[in-house]
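Colleague: Predicted coordinates and the sequence they were generated for:
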Amino acid sequence: MKLQDLDIIVTSPPAPGWGGRYWILVKLTTDTGITGWGECYASSVGPDAMQAVIKDVFARHMQGENPENIELMFRRAYSSGFTQRPDLTVMGAFSGLEIACWDILGKDRDRPVHALLGGRMNDSIRTYTYLYPQPGHDISAFWNSPDMAAESAAEMLRRGYTAVKFDPAGPYTIRGGHMPAMSDITRSVAFCKAIRDAVGDRADLLFGTHGQFTTAGAIRLGKALEPYQPLWFEEPVPPDDVASMARVAAAVNIPVATGERLTTKAEFAALLQSGAASILQPALGRAGGIWEMKKVAALAEAYNAQMAPHLYAGPVEWAANLHLATSIPNLLLAETIETPFHSDLIRGSIKVENGYITLSDAPGLGIDVDEDLARAHPYTGSGLHLEMQEAPCDYVNGNAFQGGAPSPDQTL
């Protein structure tokens, strides 16, 4: 069996666009006629340029190869071109293609991917969700409203979720770390208080920051949040500043979580060695694929750290995350996004029930991709999957973060 053909679909979720502006799906076919699906979570170049990278990585390192030889193909992609270091764009391309190889292998052997990774360690996977606007909420006002966030948290609790994530401390800027405005700290405390009051001790609070603060600024903010006992303080400083993240972890009594922008075991190992994070959040469509993150999970286990696979993409990466989560002993949580488009794109083949997911024993990734639906929603914009703002932190008028992707002003 050899990898023969590649097809790429760039699909765009309908407004309000939870999961990003577009998802890059890859479909591999072997010379024996088996197809496998993967997803490339990469946003450092636009989708047209990224398709060219994916095609090059496939043709150069994978086409004609047995899909079993994942280690060999990884080393080719990682090392060729005299690199041998993490590369966000190349690894983003390889990751989606690697996921598709596992889908093929599972289908060829009539076994689920998690069975090929060491078997079922976790029958049930605890999941979490971002807090999104609910019916009746004004989308533009939601992101700065502690009361609406608390209402959303109460609804997620009603649905069975035991952990909710929110991010009221914006902005994300291209300028690197900044000192938070006092109004940002006040608003963040108000969010934590309102959500804690809404869920009590029945759900964990996951505080997202995504790399926008200086070390001192992150410590100031983290200290203010400590009374509300968040389960994690997510990426408090820029993701490549491991030493500063370790200083935040030592100074703030909230576990630090990070990893959605990192790739390969080289970057994750540095976090563990420095004590910068006790919760790792790889996005499998970017970080090197399923096998590479199985290695990272083993590294984390040796450091008594936990895994919480990240999702701000489509349901194919979600499926890959969940197969890894099913197979590892040090799982904390797995992120999920519930929208009709996410569900319809895989024809409802993975379901969240009372905040938990149990994967079936269906072969491969166990998903049924609606290829026609994916092609019916092509991405026609010019923006990247996610983007940072150029304007600096506003210390006069305050800051408003509009969620993970732009959305029209409307009431749900």
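Modeller: Happy to help now that I have it.
Colleague: From now on I want contacts and neighbour counts done on CA atoms only, so please keep to that.
Modeller: Fine.
Colleague: packing partners for the longest helix anywhere in the chain?
Modeller: Taking DSSP state H as the criterion, the chain has its longest helix at helix 88-109. When contacts are defined as 3 or more C-alpha pairs under 8 Å, 6 or more residues apart in numbering; DSSP states H and E, helix 88-109 packs onto strand 23-30, strand 35-40, helix 47-61, helix 70-79, helix 113-116, helix 290-302.
Colleague: Give me the nearest residue to Pro329, chain neighbours excluded.
Modeller: Met121 (6.3 Å; C-alpha to C-alpha, 6 or more residues apart in numbering).
Colleague: Report how many residues lie close to that neighbour.
Modeller: Met121 is flanked by 18 other residues according to other C-alpha atoms under 10 Å.
Colleague: That one is in what secondary structure piece?
Modeller: Following DSSP states H and E, there is no helix or strand that holds Met121.
Colleague: how near is it to Ala325?
Modeller: Separation of Met121 from Ala325 (C-alpha to C-alpha, to the nearest Å): 8 Å.
Colleague: And Lys351, by the same measure?
Modeller: Using C-alpha to C-alpha, Lys351 is found at 15 Å from Ala325.
Colleague: the more surrounded of the two?
Modeller: Between Lys351 and Ala325, counted using other C-alpha under 10 Å, the more crowded position is Ala325 (28 against 13).
Colleague: Comparison target, given below:
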Amino acid sequence: MSDRIRSIEVFPLQIPRETPYLGPLEAGVVPSPRGYFVRPGNQTLYSIHDHSLLVKVTSEGGVVGWGESFGVVAPQVAATIIDELFAPLVIGRDPHDVVAISEDLYNGMRVRGFFGGFYVDAIAGVDMAIWDLRGKLTGLPVCKLLGAQRHSRLPVYVSGLPRATLPERAALARDWIDKGFGAVKFAAAVAHEGEVAEIQAIREAVGPGPKILADLHWRYTDQEAIQLITAMEPYGLYVAEAPVQSEDLEGQARVAAAVKTPIAIGEELRTVYEYRPRFVHRCMSIIQPEMAHMGITFFWQVCQMAQAFHCRVMPHATIGIGIAQAASMHVSAALQNFVMHEYQHSIFDRNLRFVTGTMRCQAGYFYLPEGPGLGVAPTDEVLQYVMGE
């Protein structure tokens, strides 16, 4: 008889940090009393803290699975959704029916049109935790449950150069290359001298070999993006990410057709329903699915659809303690269209102390955590950062 799900618990986290994500605050930017602020460069809400939401699923036999929902801001919202709506629908279910459970949760709000946002983020954490539980019950890592372990280590690109000035950011890029990494990505939102100046300085610092990616943060119209990407191409631009606003499918397709550089999109998307029209209209050649938005079930579905459209996969990595990161690595290890993974060094390295296991990043590679399920679990230390406690 299967070991059914007995309980679901949620733990919204707030972990202080000295320097906000993406670097120091711009002049005139003042955080709210709760620590939230908007980056002028991309008009996006951030926190001065690291936030996340841990999800714990326990079986009737006492076996525990862990997941992590997207919780960069207001993680209590997804926590409430899980407590109020999901728990009664999941408790008592067979964890080996995880795909059906995630689809049932999604369908539960379908007629209300709530096909994204905090609701699907909440599903992601529950889904991850149940997959982890399945692995613990079977003694298998998640990638094996998906049917393929193609890699034990995954190539990465260094994401973000959180320094105040352009010379400092270029020097930091060089530092990473000297450590054995082969690719870096800069953020347009904090490229205050302009993206062309940014890539020029980085290229001069790192030399001709390393790959340089640019995150354009949905800042431009299609014509502006085409001009900008074309201007950066002489400096060996490897990938241009999120060139136009997410809603502008036609603009995404025009940019992808007009430039030589591969276009990558998708970190803000959550389901095959959001990805499908972008595949059909050839809006990108690379997808960047975010595990904490999607969970393993939806992430896997999207990556299989990408294979059918001959798109490559370079997963996004958000703020978190590492549970979602481990899940993303397990799915990546099972993919034949995987290229490399985002490495959020300013988050991953400092928060790695909050998880157990062998997961690590060294000299340009993530190393897949060993053991059943996801191969990681929160330490007792991280629970001191549960909000409201």
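Modeller: Happy to help now that I have it. Please read these numbers as outputs of a predicted model, since none were measured by experiment.
Colleague: TM-score for this pair?
Modeller: The TM-score (TM-score structural alignment, normalised by the length of the second structure) is 0.85; 355 aligned residues with a C-alpha RMSD of 2.1 Å.
Colleague: picking that back up, in TSV, list the helices and strands packed on helix 88-109 of the first structure along with mean neighbour count and distance to Asp372 of the first structure.
Modeller: What follows is these, written out as TSV (neighbours: other C-alpha atoms under 10 Å; distance: least, C-alpha to C-alpha, whole Å):
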stretch	mean neighbour count	distance to Asp372 of the first structure
strand 23-30	24	13
strand 35-40	29	14
helix 47-61	17	19
helix 70-79	17	29
helix 113-116	23	25
helix 290-302	20	26
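Colleague: picking that back up, the longest helix of the first structure vs the second structure, mean deviation?
Modeller: Taking mean C-alpha distance after the TM-score superposition for the first structure, the mean distance separating helix 88-109 of the first structure from the aligned residues in the second structure is 0.8 Å.
Colleague: in that helix, what counts as buried?
Modeller: Across helix 88-109 of the first structure, burial judged by 16 or more other C-alpha atoms under 10 Å covers 88-107.
Colleague: cool, stretch 199-207 of the second structure as well?
Modeller: Neighbour counts over stretch 199-207 of the second structure (16+ other C-alpha under 10 Å) mark 199, 201-203, 205-206 as buried.
Colleague: again with stretch 226-236 of the first structure
Modeller: Residues of stretch 226-236 of the first structure classed as buried by neighbour count (16+ other C-alpha under 10 Å): 226, 228-236.
Colleague: which one of those is nearest Thr258 of the first structure?
Modeller: Glu235 (4.8 Å; C-alpha to C-alpha).
Colleague: ok, now which ones touch the counterpart of that closest one in the second structure?
Modeller: Following TM-score structural alignment, the counterpart assigned to Glu235 of the first structure within the second structure is Ala242. By C-alpha atoms under 8 Å, 6 or more residues apart in numbering, the contact set of Ala242 of the second structure is 215-218, 263-266.
Colleague: what do you get if the cut-off is 6 Å, keeping everything else the same?
Modeller: 216-218, 265 (C-alpha atoms under 6 Å, 6 or more residues apart in numbering).
Colleague: can you give me the helices in the stretch 151-300 of the second structure?
Modeller: Listed in chain order, the helices of the stretch 151-300 of the second structure (DSSP state H, counting those that start in this stretch) span residues 166-178, 195-206, 222-232, 249-258, 272-280, 291-308.
Colleague: Turn those helices into a markdown table, including distance to His345 of the second structure.
Modeller: Output for those, formatted as a markdown table (distance: least, C-alpha to C-alpha, whole Å):
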| stretch | distance to His345 of the second structure |
| --- | --- |
| helix 166-178 | 10 |
| helix 195-206 | 18 |
| helix 222-232 | 25 |
| helix 249-258 | 28 |
| helix 272-280 | 27 |
| helix 291-308 | 17 |
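Colleague: Out of those helices, which gets nearest to Arg17 of the second structure?
Modeller: Closest among the helices of the stretch 151-300 of the second structure, once you apply C-alpha to C-alpha, is helix 166-178, at 19.6 Å.
Colleague: what's the closest one packed up against?
Modeller: Here helix 166-178 of the second structure touches helix 195-206, going by 3 or more C-alpha pairs under 6 Å, 6 or more residues apart in numbering; DSSP states H and E.
Colleague: what about the helix it packs on, how far off from the first structure?
Modeller: Counting by mean C-alpha distance after the TM-score superposition for the first structure, helix 195-206 of the second structure comes out at 1.2 Å.
Colleague: so that helix matches what in the first structure?
Modeller: Going by TM-score structural alignment, helix 195-206 of the second structure sits over residues 188-199 in the first structure.
Colleague: How far off centre is the matching stretch?
Modeller: Remark: stretch 188-199 of the first structure is offset 24 Å from the chain centroid, using C-alpha atoms, centre = their mean, to the nearest Å.
Colleague: Now do that stretch: everything it contacts.
Modeller: Identification of contacts with stretch 188-199 of the first structure by C-alpha under 6 Å, 6+ apart yields 146, 150, 154, 168-169, 225.
Colleague: redo that, cut-off 8 Å
Modeller: Under C-alpha under 8 Å, 6+ apart, the answer for stretch 188-199 of the first structure is 145-147, 149-151, 153-154, 157, 168-169, 205, 224-225, 228.
Colleague: what's the most distant pair in those residues?
Modeller: Comparing the members of the contacts of stretch 188-199 of the first structure, the greatest separation, given C-alpha to C-alpha, is between Leu157 and Ala224, at 24.7 Å.
Colleague: counterpart of Pro12 of the second structure in the first structure?
Modeller: Pro12 of the second structure maps onto Val10 in the first structure, by TM-score structural alignment.
Colleague: Assign its match to helix, strand or coil.
Modeller: Under DSSP: H, G, I helix; E, B strand; the rest coil, Val10 of the first structure falls in the strand class.
Colleague: Next, the contact list for it, please.
Modeller: 22-25, 47, 374-375, 378-379.
Colleague: if you set the cut-off to 10 Å instead, what comes out?
Modeller: Each residue near Val10 of the first structure by C-alpha atoms under 10 Å, 6 or more residues apart in numbering is listed here: 22-26, 39-40, 47-48, 51, 374-375, 377-380.
Colleague: matching residues in the second structure for the longest helix of the first structure?
Modeller: Under TM-score structural alignment, the match for helix 88-109 of the first structure is residues 117-138.
Colleague: any idea how far Ala362 of the first structure is from Gln281 of the first structure?
Modeller: Distance of Gln281 of the first structure to Ala362 of the first structure, computed by C-alpha to C-alpha: 26 Å.
Colleague: The two: who's more crowded?
Modeller: Set side by side, Gln281 of the first structure and Ala362 show more neighbours around Gln281, with 25 against 15, by other C-alpha under 10 Å.
Colleague: Pull the contacting residues for the equivalent of that one over in the second structure.
Modeller: Taking TM-score structural alignment, Gln281 of the first structure has Gln288 as its aligned residue in the second structure. Shown in contact with Gln288 of the second structure (C-alpha under 10 Å, 6+ apart): 241-242, 264-269, 303, 312-317, 341-342.
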